[in-house]
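Student: Sharing a sequence plus its predicted fold:
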Amino acid sequence: MNKQTILFDMDDTLLYCNKFFDLVVEQFSDLMEMWFHSFHIPMDEIKKKQADIDLQRVEQSGFAPDHFPQSFIDTYEFYSEMTGRLKSEAEILQLMELGRSVYGHDIEPYPFMYETLTRLTEEGHELHLYTGGEPQVQMRKVTEAGLERFFADRIHITRHKTTEYLESIIRNNQLDRKVTWMIGNSLRTDITPALKNGIHAIFMPALQEWAFNNVKIDTEPQGAFLTLSSLAEIPDAIRGYLENAATG
């Protein structure tokens, strides 16, 4: 099989991520329920306000570590002003610390992550890691998961994953689009940019998906566009596509 260049997203493709944010949002909801109980505000309404604030910031300026905890504070201040409940510096500090706690959890790989990366490496493919977020936070995950042995210096981190940034990776590394793949869970930041850049794409839907990632695909694939449910399926799926392309 011809050598392929394979770019992997990290959060919710190789390592669990969204579920930890969801857990912290539940803790935030519990605090808001306790503090604003007498005002009878539906918790779903509070969660939606927080999600909307967080989403707006990410759309404007990408991923920054203070966005998430700040969304807690902004939501708290919104309802404090709406209800007339006095703000508390201690409560604001508690929310900031809660929001930041999401970045300190232990890493948890998706099933078959190590086996899949090992097999692809042994088959001679060149693996890249392409992830969005704060470089220091993301590199901690890379180190704790032991991912350097698969990706070496081919690790690309940006706060804002865009079609243009992916294009710069392809150009700067002189990647051949005909043998280059992007694998990720985000239709917005992984799959759409891959298709617009004319490379192969494998969509790995997350069980718990963030609204930010859900967009419609409006680009015609120039190569493979596959949807898989397990990392373990990737090597055979790539092999099968290449064999069909060679005989077709």
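Tutor: Received, thanks.
Student: contacts and neighbour counts: CA atoms only from here.
Tutor: Fine.
Student: What segments of this structure are helices?
Tutor: Ranges of helices within the chain are 18-35, 43-61, 67-83, 89-100, 113-122, 135-145, 148-151, 163-172, 192-196, 234-247, based on DSSP state H.
Student: Just say which of those helices is most tucked in.
Tutor: Stretch with highest mean neighbour count among those: helix 192-196 (a mean of 23; mean count of other CA atoms under 10 Å).
Student: what sits up against that one?
Tutor: Residues outside helix 192-196 that contact it (CA atoms under 8 Å, 6 or more residues apart in numbering): 162-164, 166, 181-182, 200-201, 217-222.
Student: repeat for stretch 210-226
Tutor: 18, 55, 178, 185-189, 192, 195-196, 198-203, 241.
Student: ok so, going back, for the helices of the chain, which one sits closest to Leu129?
Tutor: The closest approach between Leu129 and any of the helices of the chain, judged by CA to CA, belongs to helix 148-151 at 6.3 Å.
Student: Looking at the chain, which strand is longest?
Tutor: Using DSSP state E, we find that the single longest strand of the chain is strand 126-132.
Student: Contacts for that one next, please.
Tutor: The set of residues external to strand 126-132 that reach it, using CA under 8 Å, 6+ apart, is 3-11, 63, 121, 138, 150-151, 154-161.
Student: Ala64 versus the residue nearest to Thr158 when sequence neighbours are not counted, what's the distance?
Tutor: Among residues not flanking Thr158 along the chain, Gly132 sits closest, at 5.0 Å (CA to CA, 6 or more residues apart in numbering). Gly132 sits 9 Å away from Ala64, going by CA to CA, to the nearest Å.
Student: before we go on, here's another structure to hold up against the first:
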Amino acid sequence: MRRSDQVLVFDADDTLWENNIRFERAIEAFLDQVVPPAPERAAARAVLDGIEAANVARYGYGTEVFRRSLAECFEQLHGRAATAGEQDGFAALTASVSGADVELLPGVAQTLDGLAQRHRLLLLTKGDQAEQQAKVDASGLAGYFERVHIVPEKDVAVYRWLAAEHGLAPEVSWMVGNSPKSDIVPARAAGLNAVFIPHQHTWVLDHAELDPADRRVLHLSAFTELVEHF
């Protein structure tokens, strides 16, 4: 599989560094506050997931959208608007996920260092521009990438744009990420190859079914395994 003309495009959150675990911890703390008198925990979480899906479609990604979703979920579960004190609690939970400090996943820096000596590397991440750029800066990884792109959403149109922007040959270009919905499915629909590296805390809204028969999707269990193939 290893070729000198390959281009590797990397996702960021939960591929290069930990991200969604922060949100999961904040959500668990939120559920502690609303259950009871809200429905049982799984039902309350399902309500929040639905609200987040609607708000992401309307407002995009970012911690402010997360705070809005918590407030709307509280109102729906309790049948009333949150008090000022309760709103302050949602803001505190949001602050807990918005720090710019970054925890790299094991072996990421060393693996990128080796890959960058053989291939062109690009970074493609979705989300709030300022928040994602802060994480890229804090990671210390920007120097490994030819370009860093922060986009509102990662869909088929974005992958086609990326391929045109960088003159990518689909047969030797690979999208590397943990999200079936954002990294694998749309990249494949745009004609690129893909490398799926699952993360146990991938956001539920980033889940999607993958075709097990698709030979142009490489399944790995760890980021460090990339050097064995590229």
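Tutor: The structure has been received and is ready for your questions. None of these values were measured; they are calculated from a predicted model.
Student: aligned partner of the residue nearest to Thr158 of the first structure in the second structure?
Tutor: Applying TM-score structural alignment, one finds that Gly132 of the first structure aligns to Lys126 in the second structure.
Student: ok, now Lys141 of the first structure?
Tutor: By TM-score structural alignment, Lys141 of the first structure lines up with Lys135.
Student: Which residue, other than its chain neighbours, is closest to its match?
Tutor: Closest residue to Lys135 of the second structure apart from its sequence neighbours, by CA to CA, 6+ apart: Ala100 at 5.5 Å.
Student: Same question for Gln129 of the second structure.
Tutor: Ile150 (6.2 Å).
Student: same question, Lys47 of the first structure
Tutor: Ser29 (6.9 Å).
Student: That neighbour touches Glu45, doesn't it?
Tutor: No - assessed by CA atoms under 8 Å, Ser29 of the first structure is found out of contact with Glu45, at 10.2 Å.
Student: which residue in the first structure lines up with Gly177 of the second structure?
Tutor: Under TM-score structural alignment, Gly177 of the second structure pairs with Gly184 in the first structure.
Student: What of Gln6 of the second structure?
Tutor: By TM-score structural alignment, Gln6 of the second structure lines up with Gln4.
Student: That match touches Thr180, doesn't it?
Tutor: Yes - contact criterion CA under 8 Å: Gln4 of the first structure and Thr180 qualify, at 6.0 Å.
Student: quick one on the thing from earlier: check the gap between the residue nearest to Lys47 of the first structure and Glu97 of the first structure for me.
Tutor: For Ser29 of the first structure relative to Glu97 of the first structure (CA to CA), the value is 15 Å.
Student: what's near enough to touch Arg118 of the second structure?
Tutor: Shown in contact with Arg118 of the second structure (CA under 8 Å, 6+ apart): Ser4.
Student: so how far is His149 of the second structure from it?
Tutor: Distance, Arg118 of the second structure to His149 of the second structure, using CA to CA: 21 Å.
Student: Contact partners for the aligned partner of Ile150 of the second structure in the first structure?
Tutor: Matched to the first structure by TM-score structural alignment, Ile150 of the second structure sits across from Ile157. By CA under 8 Å, 6+ apart, the contact set of Ile157 of the first structure is Tyr130, Thr131, Gly132, Gly133, Glu134, Pro135, Gln138.
Student: go on, Asp14 of the second structure?
Tutor: Asp14 of the second structure neighbours (CA under 8 Å, 6+ apart): Asn20, Leu105, Asn178, His199, His201, Thr202.
Student: Mark which of those are buried, thanks.
Tutor: Among these, those buried by neighbour count (16 or more other CA atoms under 10 Å) are Asn20, Leu105, Asn178, His199, Thr202.
Student: Pull the most distant pair out of these.
Tutor: Longest span within these, CA to CA: Leu105 and Thr202, 13.4 Å.
Student: and stretch 174-181 of the first structure, how far apart are its ends?
Tutor: End to end - CA to CA - stretch 174-181 of the first structure spans 14 Å.
Student: now that stretch, how far from the centre of its chain.
Tutor: Per CA atoms, centre = their mean, to the nearest Å, the displacement of stretch 174-181 of the first structure from the mean C-alpha position of its chain is 22 Å.
Student: What is the aligned counterpart of Leu166 of the first structure in the second structure?
Tutor: In the second structure, the residue paired with Leu166 of the first structure according to TM-score structural alignment is Tyr159.
Student: That match and Ile184 touch, don't they?
Tutor: No - using CA under 8 Å, Tyr159 of the second structure is not in contact with Ile184; the gap is 10.6 Å.
Student: any idea how far Ala130 of the second structure lies from Val151 of the second structure?
Tutor: 11 Å.
Student: Same check on Trp174 of the second structure?
Tutor: Trp174 of the second structure is 18 Å from Val151 of the second structure, by CA to CA.
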